[in-house]
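[1] predicted structure and sequence below. I'll ask about it afterward.
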Amino acid sequence: MNPSLPTAGAVPRLTELSHGGGCGCKIAPGVLAELLKRAAPMPLFPNLLVGSETADDAAVYQLNDEQAIVATTDFFMPIVDDPYDFGRIAATNALSDIYAMGGKPLFALAIVGMPINVLPHETIARILAGGESVCADAGIPVAGGHSIDSVEPIYGLAAIGVVHPQRVARNAAARAGDVLVLSKPLGVGVLSAALKKGRLDAQGYAAMLDTTTRLNRPGTALAGLDGVHAMTDVTGFGLLGHLLEMCRGARLTARVDYRALPFIDAAPALAKAGCVTGASGRNWSAYGADVTLEGGLPAIAQALLTDPQTSGGLLVSCAPEAVDEVVQCLHDGGFGQAAVIGRLEAGDARVVVA
């Protein structure tokens, strides 16, 4: 059975009600940068360890010598039609920002916008239940939230966590000579595009669900390793976009080995068949000038490298002597496709893929 087919009755598919889905809904990075330029300068808050300066994954505010609060919010429109799966994916994606900062989640608040007169209440309840199941798996409560009646279905979380101030995993603290490790395979956006076109089979849907609902909880342990210098998660701006944020923050050049990149099994073939998202093109338009794709790469390389990852993996920058420990930590945490994908070196803030 094709999981994108509508069920019997007049109830619309969730993806039919939204103009985009998952992290592909993000405002294009170039537009976002322009909007943020117009924001008023923020006053100095000494206890704010991480704000918006380096486009990091969450805000971090120090409470005392031993504790800092990690705060984030993330929500989007449906990437799949099953309401329970949508809730699980959205909640996993939101909690990822806590783990990417090296934090441990404490609790979450639900963010809910639903077309109340269009979707059955049971469907909405299943979305909420999916999110609650992920939070239960993470060991935290959904302690409240806010809901509105909206034209398109929207769901996500505001998540709060805690981290030691000396163990905050910033995205801008990478060092020349560091090795890059990626925890999850790429290709979620490609598979979501195939789902919308009715071209994703049950095996592909299961693979997409497996990666998008896998909590990035090893991030907490990784931040405690002395050799881990920087970390982020790969989401709507694709691998290249989030790696460029790391490079810009640290003023370094990244060199990526394309052959070492892990992909969801069906992704390259589906991308070759034209199943790519509009967000992929917008991503390239925003930052392609700072990327060099060397000769010999497959024609689909650009689409896969810019593919928006909903609930994507952790991108870790670590000292060479820490690589084995980092990869083992990820493998032990259930991330069997975690792989070394490149390195960082002195130079302009850009990415070279060969």
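    Nice, I can see it.
[2] going forward, measure contacts between C-alpha atoms and count neighbours the same way
    Fine.
[3] tell me the secondary structure at L35.
    Secondary structure, DSSP: H, G, I helix; E, B strand; the rest coil: L35 is helix.
[4] likewise for the one 10 residues further on?
    Three-state call for F45 (three-state DSSP): coil.
[5] can you tell me how far it sits from D265?
    In this view, F45 and D265 are 46 Å apart by CA to CA, to the nearest Å.
[6] which SS class is the spatially most central residue of the chain?
    By CA atoms, centre = their mean, the chain has its centre lying nearest to T235, at 2.8 Å. When classified by three-state DSSP, T235 comes out as coil.
[7] follow-up on the earlier one: neighbour count winner among F45 and D265?
    The residue with more neighbours, out of F45 and D265 and counting by other CA atoms under 10 Å, is D265; that gives 15 against 9.
[8] tell me which element the more buried one is part of?
    Using DSSP states H and E, D265 sits in no helix or strand.
[9] which stretches of the chain form helices?
    Assigned by DSSP state H, the chain shows helices spanning 29-37, 83-100, 121-138, 188-196, 202-212, 218-222, 238-250, 267-272, 278-287, 301-305, 323-332.
[10] check it against this one:
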Amino acid sequence: MLDNFTVQEHPRLLSSWKGGEDATLWILSDERAAVLTVDIITPVVDDPYTWGQIAAANSLSDVFAMGGRPLLALNVVGFPINCLPLDTLSAILEGGMERATKAGAIMAGGHTVEDDEPKYGLVVYGEVALNEIWRTTGARPKDKIILTKPLGTGVFSTALKADLLSKEEEEVMISQMMSLNDLPLYLPQEVRRKVHACTDVTGFGLIGHLLNMLDENIDIRIEAKRVPLLAGVTEKISMGLVPAGAYRNKDCYKSTGKVTGLESLDENLEDALFDPQTSGGLLLAVDPDVEDVILDVARKKGFVGSNVIGEVTEGKGKVKIN
């Protein structure tokens, strides 16, 4: 579809919809760039305040994935005004404001439309130093691959809809989805500059986002048993609680010929690697000199499941699963 559109170019435009980056980058000065993104989702939990928090965290994540700091946010809302009370909308917006404020951004307004199904998200504006921008590509041989949140929120969301998720599992899922991916705010400058590539894991699942990080000169090797998973995810998968998006991801990415080694995995673990995430963790390619520092900071800031899951090697643009 995008092939029908002409790529617009400008000397200040560093990234746009062409190229797979998580947000648009616009040069502001010799030292700084603006980061602009928008995201919107349908409800993943019943409580409107909690959903507002999750949707906002999901939207803010793209600025963090570029190494940036969120500064301003605008609400984007679709709401069935004749079916749900305005108190519900108010709670959604309050949840969004709580997360935006927690991230250091100002909620400055927004726009609403009437819709048959509730939808909520944010337009987010942030800034980043030009020499500290994290792009989706740029990983180098010998880099370590770090994932900061366990996989499995897609499976757990499916289990929740089927009333097959325990209260404790639901609380873990919600806590993870509403957690801000604000890791770059806590890393020393010299460490941020040794992050060579980054993206956040969302609807494409881990495998899809790893493929986005490739270029034709590298391979990414993943040790499947080191990939963090929410406790109970493979058991839920064995019960058939797999979201449709996981099957779409699996069909799409296995057909590229760029993913090898999946046949050696237990099928439940394989499905988990394709599970679409809501507000998933950061996926980083980092210089091995700083992997321990990043893991230490991440775990101290609440990303307790953070782990090195693989490494980058010279290659021909493949994700290799061991």
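    Cool, the structure landed. From a predicted model like this one, the values you see are computed outputs, not experimental measurements.
[11] please state their TM-score.
    The TM-score (TM-score structural alignment, normalised by the length of structure 2) is 0.95; 318 aligned residues with a CA RMSD of 1.4 Å.
[12] comparing the helices of structure 1, which comes out most buried?
    Mean neighbour counts were compared across the helices of structure 1 using mean count of other CA atoms under 10 Å; the top stretch is helix 83-100, at a mean of 29.
[13] distance to G347 of structure 1 added to the helices of structure 1, as a markdown table?
    Output for these, formatted as a markdown table (distance: least, CA to CA, whole Å):
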| stretch | distance to G347 of structure 1 |
| --- | --- |
| helix 29-37 | 23 |
| helix 83-100 | 25 |
| helix 121-138 | 39 |
| helix 188-196 | 31 |
| helix 202-212 | 33 |
| helix 218-222 | 26 |
| helix 238-250 | 9 |
| helix 267-272 | 31 |
| helix 278-287 | 17 |
| helix 301-305 | 21 |
| helix 323-332 | 22 |
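[14] nearest to I148 of structure 1, of these?
    I148 of structure 1 sits nearest to helix 121-138 of all these, at 12.2 Å, using CA to CA.
[15] the closest one corresponds to what range in structure 2?
    Across structure 2, the stretch matching helix 121-138 of structure 1 (TM-score structural alignment) is residues 86-103.
[16] and for stretch 159-166 of structure 1?
    Alignment of stretch 159-166 of structure 1 against structure 2: residues 124-131, by TM-score structural alignment.
[17] run the chain-centre distance for that stretch.
    Chain-centre distance of stretch 124-131 of structure 2: 17 Å, with CA atoms, centre = their mean, to the nearest Å.
[18] how about stretch 28-43 of structure 2?
    The answer for stretch 28-43 of structure 2 is 14 Å, by CA atoms, centre = their mean.
[19] again, but for stretch 177-189 of structure 2
    12 Å.
[20] ok, now stretch 116-131 of structure 2?
    The chain centre lies 12 Å from the centre of stretch 116-131 of structure 2; the measure is CA atoms, centre = their mean.
[21] ok, now stretch 159-179 of structure 2?
    The answer for stretch 159-179 of structure 2 is 18 Å, by CA atoms, centre = their mean.
[22] what range does it cover in structure 1?
    Under TM-score structural alignment, the match for stretch 159-179 of structure 2 is residues 194-214.
[23] wait, which of the helices of structure 1 is closest to A346 of structure 1?
    Proximity to A346 of structure 1 (CA to CA) singles out helix 238-250 among the helices of structure 1, at 9.5 Å.
[24] name the helices or strands packed onto the closest one?
    Judged by 3 or more CA pairs under 8 Å, 6 or more residues apart in numbering; DSSP states H and E, the packing partners of helix 238-250 of structure 1 are strand 228-233, strand 252-256, helix 278-287, helix 301-305, strand 350-353.
[25] now distance to G177 of structure 1 too, for the ones you listed, in CSV please.
    Supplementary listing: these in CSV, determined by distance: least, CA to CA, whole Å:
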stretch, distance to G177 of structure 1
strand 228-233, 11
strand 252-256, 10
helix 278-287, 24
helix 301-305, 22
strand 350-353, 15
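[26] and A108 of structure 1, which of the ones you listed is closest to it?
    A108 of structure 1 sits nearest to strand 228-233 of all those, at 18.8 Å, using CA to CA.
[27] how much does that closest one stray from structure 2?
    On superposition with structure 2, the mean distance recorded for strand 228-233 of structure 1 (mean CA distance after the TM-score superposition for structure 1) is 0.9 Å.
[28] hmm, who's touching that strand?
    Contacts to strand 228-233 of structure 1, defined as CA atoms under 8 Å, 6 or more residues apart in numbering, come from residues 56-57, 96-97, 100-101, 169-175, 222, 242, 246, 312-319, 322, 326.
[29] now, these that are in strands?
    Here DSSP state E is the test, and those give L314, L315, V316, S317, C318 as lying in strands.
[30] for the equivalent of the fourth one over in structure 2, which non-adjacent residue is closest in space?
    Taking TM-score structural alignment, S317 of structure 1 has A285 as its aligned residue in structure 2. The shortest distance from A285 of structure 2 to any residue that is not its chain neighbour, by CA to CA, 6 or more residues apart in numbering, is 4.7 Å, and that residue is I145.
[31] got it, and V340 of structure 1?
    The shortest distance from V340 of structure 1 to any non-neighbouring residue, by CA to CA, 6+ apart, is to V181 (4.4 Å).
[32] so who does the one you found touch?
    With contact set as CA under 8 Å, 6+ apart, V181 of structure 1 has these partners: L315, V316, S317, C318, V323, V326, V327, A338, A339, V340, I341, G342.
[33] and the aligned partner of the last one in structure 2, how far from I27 of structure 2?
    Going back to what we said before, that points to G342 of structure 1. Aligned by TM-score structural alignment, G342 of structure 1 pairs with G310 of structure 2. Distance, G310 of structure 2 to I27 of structure 2, using CA to CA: 33 Å.
[34] of those two, give the one with the bigger neighbour count.
    Of the pair G310 of structure 2 and I27, G310 is the one with more neighbours under other CA under 10 Å, namely 23 against 18.
[35] R69 of structure 2 maps to what in structure 1?
    By TM-score structural alignment, R69 of structure 2 lines up with K104.
[36] its match and P218 of structure 1, how far apart?
    From K104 of structure 1 over to P218 of structure 1 the distance is 10 Å, taken as CA to CA.
[37] what do we get in structure 2 for the residue nearest to V340 of structure 1?
    Per TM-score structural alignment, the equivalent position to V181 of structure 1 in structure 2 is I146.
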